[in-house]
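Participant: Sharing a model that was predicted from the sequence below.
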Amino acid sequence: MDDVLDINSLSHEMDELTSFLLKDENTRSLNTEKKEFSENVQFKLDSYMTAVKLNEKIVPADIIERRKKLPIYTKKNELMNAIVNNHVLIIIGETGSGKTTQLPQYLKEVGLTITGRIGCTQLRRMAVKSVTKRVAQEQGCNIGEEVGYTIRFEDMTSEKTEIQYMTDGILLRECTYDKMLSNYSAVILDESHERTIDTDILLAVLKWIIRKRNDLKLIISSATLDSVKFSNYFDGATVFNISGRMFPVNIIYNPFQLYDYERSAAKTVIMINEQKERGDILVFLTGEDDIETLSDYLNYEYKPSSLHYNLKIIPVYSALPWEQQALIFEPAKKNERKVIIATNIAETSLTVDGIRYVIDSGYVKQKVYNPKKDMEVLTKVRVSQAQAIQRTGRAGRVGPGVCYRLYSQSQFDLFPSAPIPEIKRTSLTNTVLLLKKIGFINLNDIDFLDAPPTDAINFALTELELFEAIDKTGHITEIGIKMASFPLEPNLAKMLIISEVLGCTEEILTIVALLSVSNIFFRPKKKQKLADKAKSNFFTNNGDLIMMMNVYNQWHQTSQDKNWCHENFINHRMLLEANSIREQLLDIMKSRKMKLKSSFSDMTPVLKSICAGFFQNVAKKKPYLANRKKYDYITLPSNEVVFIHPGSCMHKVLPAWVVYQKVVTTSKEFMRGITPIDCSWLIEMAPSFNLQI
């Protein structure tokens, strides 16, 4: 069943009807069959004319043909039958099969949009936006009409929306105010193999929901899923396999153990450009720093000869705005070769035409949380074998390819088979708050695919009790309900709530919005001294978060001048994003009838509000020792040694007591986002916090 009117078929049927009606009227006795035929064709004609009158888009023939060429199309009827006859369906669709774009449309075709929306989760915002764009084209509509998406702080849906793509965190948050997901007739959890914390929680919540709702279809979809484990989890759910459109990919290992993978990646890019035929390159690195380092080298130091392609370098990581990330989809020019340098953001759900060569560093950055130290550290680790296979597959989506693995075959054999589920290695505070809001009083009642560590759950419960978000019986409080209404981490939500009491909601609203985006300060490698000097002009003794607020306020006074940002090494796009987030948080506050107040020049209420959010991230300066070159701090109550980051405006002020936003580990464990406090505020803002001052 195609998604658009078949005009050629309609024209043929109209010719038949016209011929029939031109017959002698005396011999034209319209029996029931002919009458139904006539009415059917007329209905189609009326529908077509209505579409023309409403200026609705007719899907081009090439898009229809493109859909038919996808591997999933060969199993369309069989798959639609499986969807109709199964409550829960597990689909193993190989890379390039078309499952991400086609499954929601097939669900629509079997009539599931009559009773509700079809929701499809993706792991990353970039995938949500790009997939929505593709499906909207295939459905012949604009984004936000029949096909839309929702990500944090951005909702592109309407009352007309039938297919909704979203991040898994968005769907989980929907459960907090619609426990049974009554707006949906079907839910697809895509790329479930990556086992993010939100995906795992959704699996548990949806397992509970489908026992209450016989009308809800649940589809678990992935390319590299442990189908037996997932099938058993859902009481023997049917597994449906779809072959992918994978072209052969030649894997080339590096026989040596390499530590400088950035240099190796650069050499491999150059070798491909100078020795290999046309085709774009995708490089997998770990994060913003090494991506920018390689980008700078290829942009400014490598000069290809006239015999080789010019390189179009495209960095891709989550901190970049969508407009820059979307450059990966633009085709290379005639004498150009695209080099996409990305984090694992490009591993799944994205088809980038033209990729022929993949360079895999074999590393990824992963959040690891230690509840005893209350520290979450972003650590560079080896990828799993499943991730390496996903990366390799990027080279075989549109033609034969080559994957250069910057590690040996023997090293690959030692990689873990799959990544450690995020639920086992990250903070659970926000997750537990959402589960409480959904209505799970006793967390032991939740059937997890892999149970989270007991220590992490207990710490989350303790932390939420300190925030006064739950009471001693484990029930959510009014403060907790209000905190859960914000799409924020609990500590940021608590800052907003306490700021109303202290009369500084305007200031804290700005700070929370700024903490919800990436770093607003630029520090280009070739202009680090100039950038540091520009940043020092904003330094204040009130700490890094107040400094950020001051930057935002000055930017507003310049009428959001982009040139002012450039001159001061400020990221204009991040400020625009923060401004948008601030407006949306303001709407939530107004909906909850929270009062907007400003403390004006008095920063004490603002500092106290920050303390209320970050009281557990507290450190005090150690006594001075003559043989110590730099002051260090001790976290309380965990007694970990930490240092003030050199980029902090507190680096030379060295207050006796501070709270910090996070700890990052490089050469040392550095505190970032530092705010000076009076230690008496800890008792005032968090009276239950057991701290030996």
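Facilitator: Thanks, I have it. Numbers count the residues shown, from 1 in each chain.
Participant: contacts, neighbours, all on C-alpha from now
Facilitator: Noted.
Participant: List the contacts of the closest residue to residue 196 other than its chain neighbours.
Facilitator: With sequence-adjacent residues excluded and distances taken as CA to CA, 6 or more residues apart in numbering, residue 196 is closest to residue 422, at 5.1 Å. Each residue near residue 422 by CA atoms under 8 Å, 6 or more residues apart in numbering is listed here: 195, 196, 197.
Participant: List the buried residues in stretch 129-142.
Facilitator: Of the residues in stretch 129-142, those scored as buried under the neighbour-count criterion (16 or more other CA atoms under 10 Å) are 129-133, 135-142.
Participant: Next, give me the two most distant ones among those.
Facilitator: Taking CA to CA as the measure, the buried residues of stretch 129-142 reach their widest spread between 129 and 140, a distance of 16.4 Å.
Participant: Tell me the one of the contacts of residue 422 nearest residue 229?
Facilitator: residue 195 (12.8 Å).
Participant: can I assume the closest one is in contact with residue 421?
Facilitator: Yes. Between residue 195 and residue 421 there is a contact under CA atoms under 8 Å: 5.1 Å.
Participant: in the helix or strand hosting residue 379, what's buried?
Facilitator: Residue 379 belongs to strand 375-382 when assigned by DSSP states H and E. Of the residues in strand 375-382, those with enough neighbours to count as buried (16+ other CA under 10 Å) are 375, 376, 377, 382.
Participant: and what of stretch 63-82?
Facilitator: Neighbour-count burial for stretch 63-82 [16+ other CA under 10 Å]: 67, 70, 71, 72, 73, 76, 79, 82.
Participant: and here's the other structure:
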Amino acid sequence: MLPKLNPFTKKPYTPQYYKILAQRTTLPVYQRAKELTQNVRDHQVVLFVGETGSGKTTQVPQFISEMELPGVVVCTQPRRIAAMSIAVRVAAEMDVQLGEEVGYRVRFKSMVSDKTKLLYMTDGMLLREAFSDRDLSRISVVVVDEAHERTVETDVLLGVLRLLMQRRQDFRLVVMSATLDMERFQAYFPKAPLIQVEGRMYDVQVLYSTVPVKDYVEACVERVCDIHLNEPPGDILCFLTGEAEIERAVSRTKLKLEHLLADDGNTVSSNGAQLLARVLPLYGSLGVDDQGRVFSNAGKNTRKIIFATNIAETSLTIDGIVYVVDCGYHKQSLYNAEARVDYLLPAVISKASAEQRKGRAGRTRPGKCFRLFQQSDFSSFPNQTHPEVLRSNMINTVLLLLKLDVANPYQFAFIDPPSQQSVMDAYCQLSLFGAVDDDLQLTDFGRLMADFPVDACLARVLMRSAQYGCAADAAVIVAMLETRNVLVRPASRGIEAEQKHVMFRHPDGDHLTLFKVFHAFWRSGQSSQYCFDNFLAYQALQQAVNVYTQLTKLMKKKNICFVSTYDDRSGKLDSVAIRKAVLEGFFTQVAYKPPGGELYKTVRDSQMVALHRHSFPSMSGSPSWIVYDRLEVQGQGGTFIRVASAIEPEWLLEVSDFFNDTSEFGDGEICRILQDLKAGGTTQKG
């Protein structure tokens, strides 16, 4: 007997509910609902392994919400795009309004109400909720999904929740993973029962590359086009490492298919069916509308070709995928403790990730997985993803733990503890920022820094900008840095895009160029047509406006003097004030170019780096001193500076005592320059 009344809304179910319910009951996890809920009643912690296609992400939180527990059921996700899209799906399955009984909360965006019983959140947002409510008193159960990804925030959250369970016997935790490698979690929660549910998988044929691949982006494009031309109908999912690669691949694929096919994308595949290609991107910062296109039905006789990051590996399920193309890499953050420098670089995936990617091709029917690496290479891949906490800069994590009143972050019970050196480096950086005192406790300044849902360096920019009279301008730049990649450069129209972007360039650098882009978009009335005409990313800029709005509210709430140096009519601004504010948060990310040289030398570790080709045109000439946002390693192409602005070396002594101790910089040229500056001498300026 099917239920007629929705227990959440007290209204009759709609016909659509029963249609979706018929699909839900076929999922493997559905048959284990009673076993799961009974274990949740009987145990504080339950470990749950649901393989690809089992339905764990959408169904397990629903089963628990139907237990009628007194508080909210929270399901955490590592990525904001997953939290939002899954909430949309679950609201439809439960036949309720999104933002009412089912909601989501991610950085700078939420849909939630007093009625909300099931809430999807990012791990980081739940940690921030603990700032104001240490015991998470409104929450009965937390379901930590995608725990196998081992992000820093997931690992910290599990440690915080383990401590919470000692204080709250009524609290329940479900740890979910898509892989069978649960030994670390079983050791961390030794009394927790383990439930395993197999996925719903068809056979997937794996085809390896027979030769080494030099340019995996171009190889992906070639393979995708070959599949479209020669394989039977079925959507294609291609894994790449990041937004820039994906946008390049999307443009190249569209261009290549236009050249290959006589009728703008129409072709006759090997089974004689006429197919149209719809080429789409999928990555974390993509707007909601663009995400929706990936999940929507492409229409009759149309094949979707989706280029995605590893967000499509386990977090999101796309129906209709028959072919997977795997480049074998993902973007990985890496902190070099010896040099005290962060990198973002491509790294080989784990064997577990490769299997997850393969599984995306076998959800609805037999499929094929094309691996763009040799089988001998695959044997050398690591078995599991290396925990992020073991390879990351710990500054944000230590700041978070101190804000959560963890007395000694050195002794925090991580699943895999970070090195003592990385924690010490984090304390040193926080000390330079004025966030901790000599006893390694948070200062009032540090507590305020932790309240901003951005990286510590960006929080310092926001808080110190008031002394330069440019807090509103700093909020714009931070919002744009949080968004990234607002300038669109299609492969087929690169020259035209560069010509349009000229009007946004500021002679002092990329930060002020981003500032100009933001205000141009604002003046256009946030017009999508303006973005299309000028090669700007509309969804990204909408997100930047949203971030700016949220930061504005928070800064005013913290009584930060919120003024701007920008005159909208004349376009004039105080470039020096704004760049000094940026330097306040990034003074350890400064580089110097020796006279006559082409490369820059980073001040902190004397590494030779180049300005990225998209940064260089933003600045008049090539300044001797720059502050930069990040370093990026691009395969064999070297290390590049991304988002840079010119500074004067004298400013270094103004913003931080870090530069007063010249012994930090060895006996080289930079040490001599700093000594001259301290002595009141002159040096080469930007």
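Facilitator: Nice, thanks for sending it over. Computed from a prediction, not measured in an experiment: that's the story for all the values here.
Participant: if we can go back for a sec, among the buried residues of strand 375-382 of structure 1, which one sits closest to residue 607 of structure 1?
Facilitator: After measuring the buried residues of strand 375-382 of structure 1 against residue 607 of structure 1 - CA to CA - the closest member comes out as residue 375, at 22.1 Å.
Participant: Would you mind finding the match for that closest one in structure 2?
Facilitator: When structure 2 is aligned by TM-score structural alignment, residue 375 of structure 1 is paired with residue 341.
Participant: which residue packs closest to its match, ignoring adjacent ones?
Facilitator: Across the structure, with CA to CA, 6+ apart as the measure, the residue nearest residue 341 of structure 2 apart from its sequence neighbours is residue 335 (5.8 Å).
Participant: that's a strand at that neighbour, yeah?
Facilitator: Yes. Looking at residue 335 of structure 2 with DSSP: H, G, I helix; E, B strand; the rest coil, it is inside a strand.
Participant: Give me the neighbour count for it.
Facilitator: The criterion is other CA atoms under 10 Å. On that basis, residue 335 of structure 2 has 19 neighbouring residues.
Participant: cool, and residue 241 of structure 2?
Facilitator: 22.
Participant: check contacts around the nearest residue to residue 561 of structure 1 once chain neighbours are set aside.
Facilitator: Using CA to CA, 6+ apart and skipping the chain neighbours, the partner closest in space to residue 561 of structure 1 is residue 555 (6.7 Å). Listed by CA under 8 Å, 6+ apart, the contact set of residue 555 of structure 1 reads 561, 564, 565.
Participant: the helices in the stretch 551-693 of structure 1, which residues?
Facilitator: Assigned helices in the stretch 551-693 of structure 1, in chain order: 562-567, 572-591, 604-614, 680-685 (criterion: DSSP state H, counting those that start in this stretch).
Participant: for those helices, which one sits closest to residue 386 of structure 1?
Facilitator: When these are ranked by distance to residue 386 of structure 1, counting by CA to CA, first place goes to helix 572-591 at 33.6 Å.
Participant: so where is that closest one in structure 2?
Facilitator: Using TM-score structural alignment, helix 572-591 of structure 1 lines up with residues 538-557 of structure 2.
Participant: what sits up against that stretch?
Facilitator: Stretch 538-557 of structure 2 has contacts (CA under 8 Å, 6+ apart) with 108-109, 285-288, 452, 462, 472, 475-476, 478-480, 482-486, 518, 521, 526-528, 531-532, 562.
Participant: sorry, back to before: how near is the aligned partner of the residue nearest to residue 196 of structure 1 in structure 2 to residue 151 of structure 2?
Facilitator: Matched by TM-score structural alignment, residue 422 of structure 1 corresponds to residue 388 in structure 2. To residue 151 of structure 2, residue 388 of structure 2 is 5 Å away according to CA to CA, to the nearest Å.
Participant: what does residue 575 of structure 2 give?
Facilitator: Using CA to CA, we find residue 575 of structure 2 at a distance of 37 Å from residue 151 of structure 2.
Participant: for residue 207 of structure 2, same thing?
Facilitator: In this structure, residue 207 of structure 2 and residue 151 of structure 2 are separated by 30 Å, where distance is defined by CA to CA.
Participant: what's the straight distance from one end of stretch 522-533 of structure 1 to the other?
Facilitator: Stretch 522-533 of structure 1 has an end-to-end distance of 12 Å (CA to CA).
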